[in-house]
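Visitor: Could you work out the structure for the sequence below:
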Amino acid sequence: MSTPLKLVAFSKEQPARLLTIYLINQGINVEYQHSGNDYAHSVMLLELSDQIQAKKIAEEFVLNPNDVKYQTAAWQSGETVNLTPVKSFSAAKALYDLKQAPFTSSILAICLVIYLLAMIGISGPYFWLKIQPIAILIDSGQWWRLLGPALIHFSVLHIAFNMLWWWSLGKQIETTFGINSLLMLFVFSAIVSNASQLLVSGPNFGGLSGVVYALVGCVWWLGWLKPSWGLSLPKPIIGFLLVWLVVGYLDILPVNMANTAHTVGLICGCVFAWFLVTRAKSVSTQ
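Guide: Okay, here's the model as predicted:
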């Protein structure tokens, strides 16, 4: 038997058990496993030869867990698994999640505060963080402005999109690899993507989307390079984000897109995933 491989992990027990039952019903050797982290309920693949089929089924389940075929499989096996409706809001759960990922939470809070201050007319943080042409940066020495655009946003849709992806993916990376890894990815991708956008189109841009695309690239490539770590994105989500990246270059949207920052951020995330895997291999051989 092969070393068990984490196929997918959930924050609740019911969907993990439901998927486990369905996979077994399809002749795939898996088991349910509980751990102590945020996504504590895992489906473990016991035979690597079933990996391709199992990943396809898992992706379909994540997209539509309420499909009747999953509950039917549970009934046929003699078990009933009811998916518990997610509560709309729980202050205690929200506070717990924030404490589990302090760096992810901090960037989220900073971006929201800066945006809300701008909405009531306090635009000082915008001017202090706005990136400047390279020549001015060299003269002023205000190198923090290379990070600055990642923290400023210009509309509700802009900040909502970026904060959703930052929280979802950043929390996974921080709880899996620790705060230092997410900090390095944030600084690396923000500086490189912002500097690239500056050189291509000038200083009039902002947003966390370059870093968000770095998170996407990192999780995407980790799912490919090291699937046993349990981090991955469904193929439809990857496809949507890549298509959105291409659409930005077509100049058909009513808003200006920081296309260079998005592309360079994606590349930074892929490179960082390779770095994490290489570092882990180096440590394991020592």
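Visitor: C-alpha only now, for contacts and for neighbours.
Guide: OK.
Visitor: Give the helix, strand or coil label for the residue nearest the centre of the chain.
Guide: When Cα atoms, centre = their mean is applied to the chain, the residue found nearest the centroid is Leu169 (2.1 Å). Classification of Leu169 by DSSP: H, G, I helix; E, B strand; the rest coil places it in helix.
Visitor: What residues does it make contact with?
Guide: 215-216, 219 (Cα atoms under 8 Å, 6 or more residues apart in numbering).
Visitor: Inside helices: which ones of those?
Guide: Under the assignment DSSP state H, the contacts of Leu169 contribute 215-216, 219 to helices.
Visitor: Who wins on neighbours among those residues?
Guide: Within those, Leu215 tops the neighbour count with 30 neighbours, counted by other Cα atoms under 10 Å.
Visitor: ok, now which ones touch that residue?
Guide: Contact partners of Leu215, counting by Cα under 8 Å, 6+ apart, are 166, 169-170, 266, 269.
Visitor: hang on, Val264 packs against Gly210?
Guide: Yes. Using Cα atoms under 8 Å, Val264 is in contact with Gly210, at 7.2 Å.
Visitor: between these two, who's got more neighbours?
Guide: Relative neighbour count places Gly210 above the other of Val264 and Gly210, with 33 against 23, counting by other Cα under 10 Å.
Visitor: Roughly how far does that one sit from Thr104?
Guide: Computed as Cα to Cα, to the nearest Å, the Gly210 to Thr104 distance reads 15 Å.
Visitor: need the helices for the stretch 101-250 of the chain, in chain order.
Guide: In the stretch 101-250 of the chain, the helices defined using DSSP state H, counting those that start in this stretch lie at 102-119, 124-129, 134-140, 156-177, 179-201, 209-225, 235-249.
Visitor: so which of these is the most packed in?
Guide: Using mean count of other Cα atoms under 10 Å, the stretch among these with the largest mean neighbour count is helix 209-225, at a mean of 26.
Visitor: gap between that helix and the chain center?
Guide: Computed by Cα atoms, centre = their mean, to the nearest Å, the chain-centroid distance of helix 209-225 equals 7 Å.
Visitor: And stretch 105-115, by the same measure?
Guide: For stretch 105-115, the distance to the chain centre is 17 Å (Cα atoms, centre = their mean).
Visitor: Give me the contacts around that stretch.
Guide: Applying Cα under 8 Å, 6+ apart, the set of residues contacting stretch 105-115 from outside is 98-99, 125-126, 151-154, 159, 163, 166-167.
Visitor: how close does Ala258 sit to Ala101?
Guide: Ala258 is 28 Å from Ala101, by Cα to Cα.
Visitor: right, I mislabeled it, should have said Leu117
Guide: 24 Å.
Visitor: Kindly report the same for Val277.
Guide: For Val277, the distance to Ala101 - Cα to Cα - is 22 Å.
Visitor: Confirm Leu7 sits in a helix?
Guide: No. If the criterion is three-state DSSP, then Leu7 is strand and not within a helix.
Visitor: one more to put side by side:
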Amino acid sequence: MRRIGEFDQEKSALKFWSFLKGQGIDSTLEKDDDDQKWSIWVAEEDNINRSIEELKEFLADPEAKKFISIATGPMEKAKIEQPEESPKPKRQGFKEYKLREKWASRDRSSGTLTLALIITCAAVYLLSGLGSNTELVGKFFISEKLDGRLSEFVAGEIWRIFTPMFLHFSFFHILFNMWWLHDLGSQIEKKKGPKHFISFVLILAAVSNLTQFWMEGPAFGGMSGVVYGLFGYIWIKCKYDPGDGFFLDPFASILIFGFLIYGFAGGGAGVANWAHAGGLLVGLAWGYGSALRWNLGKS
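Guide: Got it, this is the predicted structure:
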């Protein structure tokens, strides 16, 4: 969710918010009790740029026909939700959301694509005999050969740069990765949209898998490279673009960074440390680029 602008007058805020709802753009209107301003928040990343352009048009000419024709539809149906402690009477017109309350009671259910990835990983884990069926596992490796040339990929098996993310070799391995995939992936999918999310996951998988392959060979698997990328993205966004609404527990940051350091320090035999590092760097860069573009007013 992203704040695209604010109004000094409630009437103008309601009018523009109503217009967005009429256009099918999922949005909310929030009143700032401190300075009596009204903020417009848009839920889906895919609608941000369009909403900003519409806002510019509205500010230039709020009486334009396009803003008047549907301005009364959603306003008459929606209702404001006031905090219980507020002595003010309820007023009709819009639904108000408090961000602190939203973050505190955030939706913890899995996104659709996130859940599909979790189910796929669980299915591969079970079908591969908990990672012990070498014949099946080999089909998911980035390569089954040790020539360092990605022979299968070059021959047309392009999917192999992605499929190692579905492999897991122990209960705790898959539990750790699926837990973080659910928590981090669902946030990104719901706030940025499914197309953004799956594209991001595939890029993270490709980069982390190729990094691990180039550094240590083809015998590895797991979703952790993707997880580290998702973590890096959200960690940066929380620091430099908190208005995007992501949440990350401070202890989680210590745990994930600590495990990365522990792995490179020699702990945890068989850990795909380079996949973790590759995914993390991509996530950090992607998150920083997103935050920078927004702070510069370019997105």
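Visitor: More neighbours: Val277 and Ala101 of the first structure, which one.
Guide: Comparing Val277 of the first structure with Ala101 by other Cα under 10 Å, the one with more neighbours is Ala101, at 21 against 16.
Visitor: which residues touch the more buried one?
Guide: Contacts for Ala101 of the first structure (Cα under 8 Å, 6+ apart) come out as 171, 174-175, 179.
Visitor: 10 Å instead?
Guide: Residues near Ala101 of the first structure by Cα atoms under 10 Å, 6 or more residues apart in numbering: 38, 167, 170-175, 178-179, 182.
Visitor: same question, Leu7 of the first structure
Guide: By Cα under 10 Å, 6+ apart, the contact list for Leu7 of the first structure reads 30, 42-46, 51, 54-55, 58-59, 223, 227-232.
Visitor: could you flag which of the residues you listed are buried?
Guide: Neighbour-count burial (16 or more other Cα atoms under 10 Å) is assigned, among the contacts of Leu7 of the first structure, to 30, 42-46, 51, 54, 58-59, 223, 227-232.
Visitor: Which one of the ones in helices among the contacts of Leu169 of the first structure is nearest to Val243 of the first structure?
Guide: Checking these against Val243 of the first structure by Cα to Cα gives Val216 as the nearest, at 13.3 Å.
Visitor: The closest one maps to what in the second structure?
Guide: Using TM-score structural alignment as the criterion, Val216 of the first structure maps onto Phe231 of the second structure.
Visitor: Repeat that for Gly170 of the first structure.
Guide: By TM-score structural alignment, Gly170 of the first structure lines up with Gly185 in the second structure.
Visitor: any idea how far the nearest residue to that match once chain neighbours are set aside lies from Lys237 of the second structure?
Guide: Take Gly185 of the second structure and drop its neighbours on the chain: the residue closest to it by Cα to Cα, 6 or more residues apart in numbering is Thr114, 6.0 Å away. Thr114 of the second structure sits 20 Å away from Lys237 of the second structure, going by Cα to Cα.
Visitor: for Glu189 of the second structure, same thing?
Guide: 14 Å.
Visitor: Glu216 of the second structure now?
Guide: 31 Å.
Visitor: got the contact list for the equivalent of Val137 of the second structure over in the first structure?
Guide: Alignment note (TM-score structural alignment): Val137 of the second structure maps to Tyr126 of the first structure. By Cα under 10 Å, 6+ apart, the contact set of Tyr126 of the first structure is 114-115, 117-118, 148-149, 151-153, 206.
Visitor: any chance of those residues in a markdown table, with distance to Ser196 of the first structure too?
Guide: Converted to a markdown table, these look like this (distance: Cα to Cα, whole Å):
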| residue | distance to Ser196 of the first structure |
| --- | --- |
| Ile114 | 24 |
| Tyr115 | 24 |
| Leu117 | 28 |
| Ala118 | 26 |
| Gly148 | 14 |
| Pro149 | 12 |
| Leu151 | 17 |
| Ile152 | 17 |
| His153 | 18 |
| Gly206 | 13 |
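Visitor: for the stretch 1-150 of the first structure, what spans make up the strands?
Guide: Taking DSSP state E, counting those that start in this stretch as the criterion, the stretch 1-150 of the first structure contains strands spanning 5-10, 30-34, 41-45.
Visitor: Packing partners of the second one?
Guide: Read that as strand 30-34 of the first structure. Under the contact criterion of 3 or more Cα pairs under 10 Å, 6 or more residues apart in numbering; DSSP states H and E, strand 30-34 of the first structure touches strand 5-10, helix 13-25, strand 41-45.
Visitor: contacts for the last one?
Guide: When you say that, I think you mean strand 41-45 of the first structure. Counting by Cα under 10 Å, 6+ apart, 2-21, 23, 28-35, 51, 54-55, 58, 228, 230 sit against strand 41-45 of the first structure.
Visitor: report the angle between the axes of it and helix 13-25?
Guide: Counting by axes from the mean of the first three to the mean of the last three Cα atoms, to 10 degrees, strand 41-45 of the first structure lies at 20 degrees to helix 13-25.
Visitor: With the first one instead?
Guide: Inter-element angle recorded for strand 5-10 of the first structure and helix 13-25: 140 degrees (by the same axes, to 10 degrees).
Visitor: how far out from the middle of the chain is strand 5-10 of the first structure?
Guide: Taking the mean of its C-alpha atoms, strand 5-10 of the first structure sits 16 Å from the chain's own mean (Cα atoms, centre = their mean).
Visitor: do the shortest one as well
Guide: Offset of strand 41-45 of the first structure from its chain centre (Cα atoms, centre = their mean): 20 Å.
Visitor: now swap in stretch 221-236 of the first structure and tell me
Guide: On Cα atoms, centre = their mean, the centre of stretch 221-236 of the first structure falls 11 Å from that of its chain.
Visitor: again with stretch 242-249 of the first structure
Guide: For stretch 242-249 of the first structure - counting by Cα atoms, centre = their mean - the centre lies 18 Å from the chain centre.
Visitor: mean shift between it and the second structure?
Guide: Taken over the aligned residues, the distance from stretch 242-249 of the first structure to the second structure averages 0.8 Å (mean Cα distance after the TM-score superposition for the first structure).
Visitor: List the neighbours of that stretch that are in contact with it.
Guide: 213, 216, 236-241, 253, 255-260, 262-263, 266.
Visitor: In the second structure, point out the residues matching that stretch.
Guide: Mapping stretch 242-249 of the first structure onto the second structure (TM-score structural alignment) gives residues 257-264.
Visitor: Now do the shared contacts for Val264 and Gly210 of the first structure.
Guide: Residues touching both Val264 of the first structure and Gly210 (Cα under 10 Å, 6+ apart): 189-190, 192-194, 197.
Visitor: can you list those in a markdown table and add distance to Ala94 of the first structure?
Guide: Shown next, in a markdown table, are these (distance: Cα to Cα, whole Å):
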| residue | distance to Ala94 of the first structure |
| --- | --- |
| Ser189 | 27 |
| Ala190 | 27 |
| Val192 | 32 |
| Ser193 | 31 |
| Asn194 | 31 |
| Gln197 | 35 |
